[in-house]
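Visitor: Need coordinates for the following:
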Amino acid sequence: MSPHPPLRRYSWLLAGTVLSLFAMQAAWDVALLAWVYPVLLLRFSRTGRPLPALLGVLGATTAATLVWFALADLLSPPLLLLAVPLALTGALPFALDRLLAPRPGQHRPWRASLVFPLASVAAEFAVATVTPFGTIHGVLGATQASNLPLIQVASVTGVHGVSFLVAWAASAGALLWERGLSDRAVRSVAAGAVGAVALAATAGGARMVFAPPASDTVRIAGVTASLAAWEEIVPTFREYDSLEALVAADPDEMRERFAPVNDELLAGTAREAAAGAEVVLWPESAAFTLEADRDLLVDRVRAVAEEHGVYVNAGMSVYTEEAPHIRNQMVMVTPDGGVAWTYDKSRPIPVLEPYEPGEGVIPVADTPAGRLATAICYDADFPGLLRQAGAADADVLLVAANTWEGIKEMHARNAVFRAVENGSSLFRQASRGRSNATDHQGRTLATTDYFTTEQQTMVAYVPREGVTTVYSRIGDAFAWSCLVGLAVLVPGRWSRPGGQRRRPVVLDGGAPGAHEGASPGAEREG
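Guide: From the prediction side, this is the model:
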């Protein structure tokens, strides 16, 4: 038997790598391919010697990560350094499957099939919880945002429950491919995985049909400065190419330069309020003001709010004398002229936004328009942070965003899961990106694209009342249970009664892991 892996195995690796580029939570996503590419990569990794197999999978995840950075327009050298840990994390579930699954798979295919989904959720959850990446990259379940019946499971498990179902189906598919339909135990595993997906989708569909959102709605308008107004202010940021220079500039000149954008936002707010909007949302960093002039800007917003009886959640960049010279804030002005909250962005984007984060407390306010909460852009990629809104029974989540073309789609889709998880309608207004509004079950109510729409306004009627979800109460209990389950499998792989270790059967060109007494349908490569 040749010591070199057969050409067929590398065709699986190549095909899995190519398909993964269309299912990696990016602009090219085809939801169906997220179910397919892991099968090919698992088949490759399970049928070769460990080191070449794992290096091959690492090559696949590295390629996918680099393409993701290219599509997201994040190819600067400092950011590319972040691709290394992301690629390693993407390869980790395949590595753990390769190392942990073979021996249990000899006699316990159920246990073997669970290694990959448990490891996938564990890796995603670890990144989302303890790193500054959140869920913006590498969350398998996020590719299914358009599959509304299936993603209802996120109201119980969070987005990681969707990831588990996709990964388990892939793992069972790879096991079925390896051992064939004639293996009764493996057929039961495949039936279990397919049954779990079908049950989740059926229950989700029933939820959508029999427990639809409330019919009482609130009109919300998102107002973004036009491209023309933005182009008027761009030369200012080119001339004053650092925050220090901008803060040191003549204040009167800065007020004049900021005026085209600020004036247009206020005029747009008055227009939409007069048209019937109860709430108006500005995007992240929509208005610009020096710290000394901030109260004057708020007073102008207050005048519009009082005149039209509207809630205005105003996003603004406030340039400060003290380093880091900028605050990224949302200020909610009420119809009586009060300020319901002043919120600083909790999760600045690593490298791109080198300023101090806010306190990490999502503000919530009771209003006739519902119980409102707010977050800013990248905040919505952290389920644990946004769960504060669900725990506080928020009805409507107002997300202000400021993105760019490379991430506009992935960012908008990712936010849909925060609505489903927390039982809150979502109204997300973005400048230089895609704005979207959904109900708490993820149905799209409105969407606009900054780059293809002349009128930078989005209007939607969203349900005034949300619902209480299991996820909003138990948080990431499902993800934690996956971590525990994976920890249970690890010692079970390397130990057995009496302290002896059984040597794995070697098939497929020297690959440990195929079961003893393989069924006639099992392949033998070499």
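Visitor: For the rest of this, base every contact and every neighbour count on C-alpha atoms.
Guide: Will do.
Visitor: For the strand or helix carrying Glu256, name the packing helices and strands.
Guide: For Glu256, the host element (DSSP states H and E) is helix 251-274. Contacts defined by 3 or more C-alpha pairs under 8 Å, 6 or more residues apart in numbering; DSSP states H and E place helix 251-274 against strand 217-223, helix 227-239, strand 279-281, strand 287-290, helix 294-308.
Visitor: Check which residues of that helix are buried.
Guide: The neighbour-count check on helix 251-274 (16 or more other C-alpha atoms under 10 Å) flags 254, 257-266, 268-270, 272-273 as buried.
Visitor: If we only consider those residues, which is nearest to Ala200?
Guide: Lowest distance from Ala200 to the buried residues of helix 251-274 (C-alpha to C-alpha) belongs to Glu272, with 40.2 Å.
Visitor: Could you give the number of residues near the closest residue in space to the closest one that isn't next to it in sequence?
Guide: Among residues not flanking Glu272 along the chain, Ala221 sits closest, at 6.5 Å (C-alpha to C-alpha, 6 or more residues apart in numbering). Neighbour count of Ala221, defined by other C-alpha atoms under 10 Å: 26.
Visitor: Kindly report the same for Leu385.
Guide: Neighbour count of Leu385, defined by other C-alpha under 10 Å: 19.
Visitor: Check the one 5 residues further on too.
Guide: Other residues near Gly390 come to 29 when the count uses other C-alpha under 10 Å.
Visitor: Please, where are all the helices along the stretch 1-150 of the chain?
Guide: For the stretch 1-150 of the chain, the helices defined by DSSP state H, counting those that start in this stretch cover 7-20, 37-46, 50-71, 77-80, 83-100, 102-107, 109-130, 148-151.
Visitor: Out of those, which gets nearest to Pro212?
Guide: Short answer: helix 148-151, nearest of the helices of the stretch 1-150 of the chain by C-alpha to C-alpha, at 12.3 Å.
Visitor: For the comparison step, fold the sequence that follows:
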Amino acid sequence: MNTIATERQDKQKQWLYWALFLALFGLVNFFSSGRWVFAPAAWLGTVLTLRYLHGQTGWRPWVPFYLVLWLSTAVAWVDATPMPGVAHWVFMGINTLIALVPFALERWLVRRLDRAYAGDLPFAATLILPALLVGQEFLTTSSNPIGNFGAAGYSQFGFAPFVQLTAVTGLLGLTFVMAWFASVVNWVWTYHRFNWGRVWRGVAVYTAVFLLVLAYGTARLLTAPAPASATSDNTVAVASFTLHSLNPEEMFPLYESDLAAFRTETQTRHADYLAETAVVAANGAKIVLWPEGAGLGVEEDVNQLLAQGQALADQYDIYLAMPVFTLFADSERPAENVLYIADPAGEIVLTHVKYGGNALEGTLAGNGELQAIETPYGTLSGVICWDTDFPATVRQAGEMGVDILLSPARDWAGIDPMHGQMATFRAVENGMAVIRQADGGWSVTADAYGRVLNESPVDVAYQTSAISTQGVPTLYAQFGDWLGWFSLALFALLGGWALVAGLQHGRVAKTVGTLVRQ
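Guide: Below is the predicted model of the structure:
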């Protein structure tokens, strides 16, 4: 009876331990991504995930883990996804299932290797998880209509030396290093029980790689030119401002119910943007940017705005970036979200149709081909808001040697300032300055190293900056997502190793069993 009671108490203690462990994971995961992200939590969350899943056997741990992961992630992203109400919870539930697939596969493969090596799991097995997570991120974001929103690397905004790795690997490099850290900790904790005689070499290898990454990032920042100032050579004065909120909740119903009132309101907004452009141009700005949708209006009014903007560009000898949102009254033609740039001669020299998030806003989808123009202030290009969430597409700017990327944007409260922070990663990846002027979100100017030169968190936002006209070549701009392909190949190699080792172990065990029975 005492034995039975002791076993019951042990099970109760174990259940309580894992319940508390799961609660801790839920808290940490809440801060790992989404609206209230805390960079260290993203590292710790994956560690706790592996410890919980590898520390138990069978399928039962997966059910409570899925529920905690789903709920904590869904709450962290509430009002940040474009899905309202119940749709948000369903959407996050599906995403959570997809996110668990690589962890399930990793656990299965690692346990095969652990059995094959008689409990002495090789250090190379720690590479299975980073290869899987990077491979999954690479494949899913390449075809995802909302881009790489929610990618793990974005959680590291502000960790400047680490973020410099994206100039070599893109955002996938951050995912790889973070996942490998968690896998190494789990290898030490779960499979070797902190037996330092067995694990010190592996720990030393990871530590050396991590320190090398930080050393590279630190050296890149220390050797970078000082941020541009108004008196620096090779700089250009850029002004961007938000005078009105697009306010679609009011403007689109007004368009449907009272077209005349809608036109009066949008014409007033157009006049305000033109007037302020004249002011900043007179004060010395050479490049002027408005926020996404500043030129909201019907086709006739938008055409008039563009013509007046071209005249201003000619008059003041500036490059004027005009984002317009054209509605076609009495037509089935979809709305068009387009960025036009007029040069100092008053000619439209760049026309960019937004390609990101079109299905959600119901606009004409762009072809995803970036354009660039040569100016006295370096090579200039432009995208619109959600477009920056597609790093593989924005890499065209790096390939073309773009020095300054303009990004008019419109956010909602749930993705502010997260969405603006994401755009700064494109600056580091491609070695170019990014000027993001937002309506309803974080307006920011970042240089080619991701350093924030100017920012404004308010709706009526002004930015005036001296921007370097010289970008910085990067390996990512040249070679793209090479790490994604490498990770897929690495997983194929490691997965094959685990399968073969498991089969060989099974044959040996079967042979030994036969001999014992004889």
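Visitor: Most tightly packed of the helices and strands packed on helix 251-274 of the first structure?
Guide: strand 279-281 (a mean of 27; mean count of other C-alpha atoms under 10 Å).
Visitor: Quick one: list the elements packing against that strand.
Guide: When contacts are defined as 3+ C-alpha pairs under 8 Å, 6+ apart, strand 279-281 of the first structure sits against strand 217-223, helix 251-274, strand 311-319.
Visitor: got TSV for these, with distance to Trp28 of the first structure too?
Guide: Below are those laid out as TSV (distance: least, C-alpha to C-alpha, whole Å):
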stretch	distance to Trp28 of the first structure
strand 217-223	27
helix 251-274	33
strand 311-319	30
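Visitor: okay, now the counterpart of Pro102 of the second structure in the first structure: neighbour count?
Guide: Pro102 of the second structure maps onto Pro93 of the first structure when the alignment is built from TM-score structural alignment. Each residue near Pro93 of the first structure was counted by other C-alpha under 10 Å, and the total is 23.
Visitor: how many other residues sit next to the closest residue to Pro93 of the first structure other than its chain neighbours?
Guide: Nearest residue to Pro93 of the first structure in three dimensions, chain neighbours excluded: Ala119, at 4.8 Å (C-alpha to C-alpha, 6+ apart). Counted with other C-alpha under 10 Å, residues neighbouring Ala119 of the first structure total 24.
Visitor: Need the counterpart of Ala119 of the first structure in the second structure.
Guide: For Ala119 of the first structure, the aligned position in the second structure is Leu132, judged by TM-score structural alignment.
Visitor: For that match, list the residues it contacts.
Guide: Contact partners of Leu132 of the second structure, counting by C-alpha atoms under 8 Å, 6 or more residues apart in numbering, are 102, 106, 487-488, 491.
Visitor: and if you look at Ser33 of the second structure?
Guide: When contacts are counted by C-alpha under 8 Å, 6+ apart, Ser33 of the second structure is found next to 42, 73, 76-77, 150, 152, 155.
Visitor: Just put these in CSV and tack on neighbour count and distance to Trp196 of the second structure.
Guide: As requested, those are arranged in CSV below (neighbours: other C-alpha atoms under 10 Å; distance: C-alpha to C-alpha, whole Å):
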residue, neighbour count, distance to Trp196 of the second structure
Ala42, 23, 26
Thr73, 24, 35
Ala76, 19, 37
Trp77, 21, 39
Gly150, 17, 36
Ala152, 23, 30
Ser155, 26, 31
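Visitor: In terms of distance to Val324 of the second structure, which of these ranks first?
Guide: Gly150 (27.7 Å).
Visitor: Show the contacting residues for the closest one.
Guide: Counting by C-alpha under 8 Å, 6+ apart, the residues that Gly150 of the second structure touches are 33-34.
Visitor: Distance-wise, check it relative to Val516 of the second structure.
Guide: 54 Å (C-alpha to C-alpha, to the nearest Å).
Visitor: Can you find the partner of Asp336 of the first structure in the second structure?
Guide: Residue pairing (TM-score structural alignment): Asp336 of the first structure is matched to Ala345 of the second structure.
Visitor: isn't that match right up against Tyr316?
Guide: No - assessed by C-alpha atoms under 8 Å, Ala345 of the second structure is found out of contact with Tyr316, at 9.5 Å.
Visitor: what about the strands in the stretch 301-450 of the second structure?
Guide: For the stretch 301-450 of the second structure, strands defined by DSSP state E, counting those that start in this stretch occupy the ranges 319-327, 336-342, 348-353, 372-375, 378-382, 404-410, 433-439, 443-446.
Visitor: so the fifth one matches what in the first structure?
Guide: Residues 370-374 of the first structure are where strand 378-382 of the second structure lands when matched by TM-score structural alignment.
Visitor: Need the contact partners of the matching stretch.
Guide: By C-alpha under 8 Å, 6+ apart, stretch 370-374 of the first structure touches 362-366, 389, 393-400, 464-465.
Visitor: Quote the end-to-end distance of stretch 422-439 of the first structure.
Guide: Length of stretch 422-439 of the first structure, first residue to last, C-alpha to C-alpha: 11 Å.
Visitor: Asp250 of the first structure: how many residues sit nearby?
Guide: Close neighbours of Asp250 of the first structure, defined as other C-alpha under 10 Å, add up to 9.
Visitor: ok, now which ones touch it?
Guide: Residues counted as contacts of Asp250 of the first structure (C-alpha under 8 Å, 6+ apart): none.
Visitor: where's it relative to Val234 of the first structure, distance?
Guide: To Val234 of the first structure, Asp250 of the first structure is 17 Å away according to C-alpha to C-alpha.
Visitor: can you check Ser155 of the first structure too?
Guide: To Val234 of the first structure, Ser155 of the first structure is 42 Å away according to C-alpha to C-alpha.
Visitor: again, but for Tyr311 of the first structure
Guide: Distance of Tyr311 of the first structure to Val234 of the first structure, computed by C-alpha to C-alpha: 29 Å.
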